[in-house]
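Student: Give me a model of this one.
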Amino acid sequence: MKIIDAHIHLDFYNQYEINQILNLEFLEALVSVSTNLNSCKKNLQLSLNNRKVKAAFGFHPEQRPPNEQELESLIKWMKKHKDVMIAIGEVGLPYYLSKEGKVSEKEFQLYAELLEVFVKLAKEWDKPMVIHAVYDDAPIVCDLLEKYSVTKAHFHWFKGDEATIARMIENGYYISVTPEVVYKEKIQRLVQIYPIDQMMVETDGPWKFEGPFVDKKTEPTMIKQSISTIARLKSLSEIEVAEKVLNNTKQYYGF
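Tutor: All right, here's what the predicted structure looks like:
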């Protein structure tokens, strides 16, 4: 069984942990997403050091947005290295910061404008996107993607209502499923609804999980249990699911 981790923050791990992850025999590749310019630079180097690492460049929305100079520097750097990046990501909207009351309506508009910049770049550069957008933020992102006719959208660790799920399926957007599927009913319901042909698997490591993964370091081995759960929910064999999500990821990201 070969596995691709479709969404991980590899640059957040220390070098010993990175070596352990990349030496996993079953791991064919991983998509290491970036949080800011410094993260982009680290992921570029990781991808140059090991062919298993596919780097995505972007700015994570769950933090203070970049000022004009910071954004200009990031875009300039991304343009210089766009031929080696697998995708634009992680980008999106700050649902959790907003939920905590840390983002005003005016500030939220800044995040939306920033995301629009990345959507335009995805269209211009013909790059797939790795998107952080859940619940009420997801329809806003769908509006932007539709506005610019961007069809290659990967909503990682997605959570949302049935109307948005139906819209995403119709538009051909992909989702990726974390180890949370093993113990969370709402994620299991999503898996039952969403087509297997538009599904990937991820860890979002080093994010820590609960259930059977309590106090365990997050790494791609956990994906095997995700695949087992998806297989049960979809009434498929584990091999069928593993091959399908592997091929889906290769097709989406073009490697």
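
Student: Going by C-alpha atoms from here, please, whenever you check contacts or count neighbours.
Tutor: Noted.

Student: The stretch 101-250 of the chain: helices as residue ranges?
Tutor: Counting by DSSP state H, counting those that start in this stretch, the stretch 101-250 of the chain has helices at residues 105-125, 137-147, 162-171, 185-193, 223-234, 238-253.

Student: ok, and what's touching the fourth one?
Tutor: In this case it means helix 185-193. Here helix 185-193 makes contact (Cα atoms under 8 Å, 6 or more residues apart in numbering) with 159, 177, 180, 181, 182, 230, 233, 234.

Student: ok, back up a step: kindly reformat the helices of the stretch 101-250 of the chain as JSON lines and extend each row with mean neighbour count.
Tutor: Conversion of the helices of the stretch 101-250 of the chain to JSON lines gives the following (neighbours: other Cα atoms under 10 Å):
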{"stretch": "helix 105-125", "mean neighbour count": "16"}
{"stretch": "helix 137-147", "mean neighbour count": "17"}
{"stretch": "helix 162-171", "mean neighbour count": "14"}
{"stretch": "helix 185-193", "mean neighbour count": "16"}
{"stretch": "helix 223-234", "mean neighbour count": "20"}
{"stretch": "helix 238-253", "mean neighbour count": "18"}
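
Student: The structure of the following sequence is requested for comparison with the preceding one:
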Amino acid sequence: MRKIIDSHIHLDLYKENEMREIMKELASAGCTDLISVSFHLESCLHNLRLAKTYSQVHTAFGFHPEQELPSDEELQDLFLWMEKHQEQMVAVGEIGLPYYLRSESKGDFSNDGHIELLEQFILKARQWDKPVILHAVYDDASIVCDLLEKHGVEKAHFHWFKGDSKTVERMIENGWFISVTPDVVYEQEIQELAKVYPLDQIMVETDGPWRFEGPFSGKMTHPNMIHKSVVSIASIKDCRKEEVYGILYENTADFYQFSPSKRERNRT
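Tutor: Now for the predicted structure:
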């Protein structure tokens, strides 16, 4: 079985029986590691418990942007907790800007507070020497790039990215990574992104439990879907499947600095 890593999943948001099924089937799926990202403090706590239970789970702690801003007290509690548990996280995330929340709002919606919050997380990531995992699509992506460049962030992972060609060129130039979901199998926009983005700056993800269409319609999102993603990327890049499997795996392992010591640290 060819090895894969799910570089972005919300493992804590699955139903308990679904989560157990996924973890039971990881080995047969060839999936050696998962990056489970967090929504808020409660989510961080849940992900840390999962990481202590399963050596394959690596945690990222943060505050998902597609929700109301935290109160000052909530944010202080989160930052203090992250400071205490920084050795148990491989990245700060998921963080970013609320493109979909803003798009669905009717009228007045200010991004200012969200931009300020994102900058605070970026500064914390720099302080703790951690990569950032970003939710930044379409119009928001250039704002996020501005902040990353302002603070000299070298290790940035844009998950399920969508955006214009100028922003894509900017991200490539900065050496930042993207990860693509199983919709690369059937979604032209993602296929075009995979075609132009350098293979050595790509990872693969599920973003589960988010569900997909096409050949995945009606199915629980599972890391085993990544194999179809890899096959599609190989076809798009006109490369051998074995080569693509190896590059995508090493991209993720190197970016997140996986090692036996990292696994042991997650369990302490």
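
Student: still on that earlier bit, just so I know, which of the helices of the stretch 101-250 of the first structure lies nearest residue 75 of the first structure?
Tutor: Proximity to residue 75 of the first structure, assessed across these by Cα to Cα, is greatest for helix 105-125 (9.0 Å).

Student: Report the separation between the two terminal residues of stretch 164-182 of the first structure.
Tutor: By Cα to Cα, to the nearest Å, the extent of stretch 164-182 of the first structure from end to end equals 23 Å.

Student: start and end residues in the second structure for it, please.
Tutor: Mapping stretch 164-182 of the first structure onto the second structure (TM-score structural alignment) gives residues 167-185.

Student: Looking at the contacts of helix 185-193 of the first structure, spot the one nearest residue 169 of the first structure.
Tutor: Ranked by distance to residue 169 of the first structure (Cα to Cα), the contacts of helix 185-193 of the first structure are led by residue 159 at 13.5 Å.

Student: Can you report how many residues lie near the closest one?
Tutor: Applying other Cα atoms under 10 Å, we find 18 residues neighbouring residue 159 of the first structure.

Student: ok now do it, which residues does it touch?
Tutor: Listed by Cα under 8 Å, 6+ apart, the contact partners of residue 159 of the first structure are 134, 135, 187, 190.

Student: Next, the buried residues of stretch 42-58 of the first structure.
Tutor: Residues of stretch 42-58 of the first structure classed as buried by neighbour count (16 or more other Cα atoms under 10 Å): 42, 43, 44, 46, 47, 52, 53, 54, 55, 56, 57, 58.

Student: Quick one: end-to-end distance for that stretch.
Tutor: The first and final residues of stretch 42-58 of the first structure sit 12 Å from each other (Cα to Cα).

Student: what range in the second structure does it sit on?
Tutor: Aligned by TM-score structural alignment, stretch 42-58 of the first structure falls on residues 46-62 of the second structure.

Student: Check the offset of the matching stretch from the chain's centre.
Tutor: In terms of Cα atoms, centre = their mean, to the nearest Å, the centre of stretch 46-62 of the second structure is found 14 Å from the chain centre.

Student: re the thing from before, could you export the helices of the stretch 101-250 of the first structure as TSV, including distance to residue 70 of the first structure?
Tutor: Shown next, in TSV, are the helices of the stretch 101-250 of the first structure (distance: least, Cα to Cα, whole Å):
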stretch	distance to residue 70 of the first structure
helix 105-125	12
helix 137-147	23
helix 162-171	32
helix 185-193	36
helix 223-234	35
helix 238-253	27
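
Student: Mind picking the one among the contacts of residue 159 of the first structure that's closest to residue 141 of the first structure?
Tutor: The nearest one, if we look at the contacts of residue 159 of the first structure relative to residue 141 of the first structure and count by Cα to Cα, is residue 134, at 9.5 Å.

Student: count of neighbours near the equivalent of the closest one over in the second structure?
Tutor: By TM-score structural alignment, residue 134 of the first structure lines up with residue 137 in the second structure. Counted with other Cα under 10 Å, the neighbours of residue 137 of the second structure add up to 23.

Student: With adjacent residues omitted, what lies nearest to residue 137 of the second structure?
Tutor: residue 162 (5.0 Å; Cα to Cα, 6 or more residues apart in numbering).
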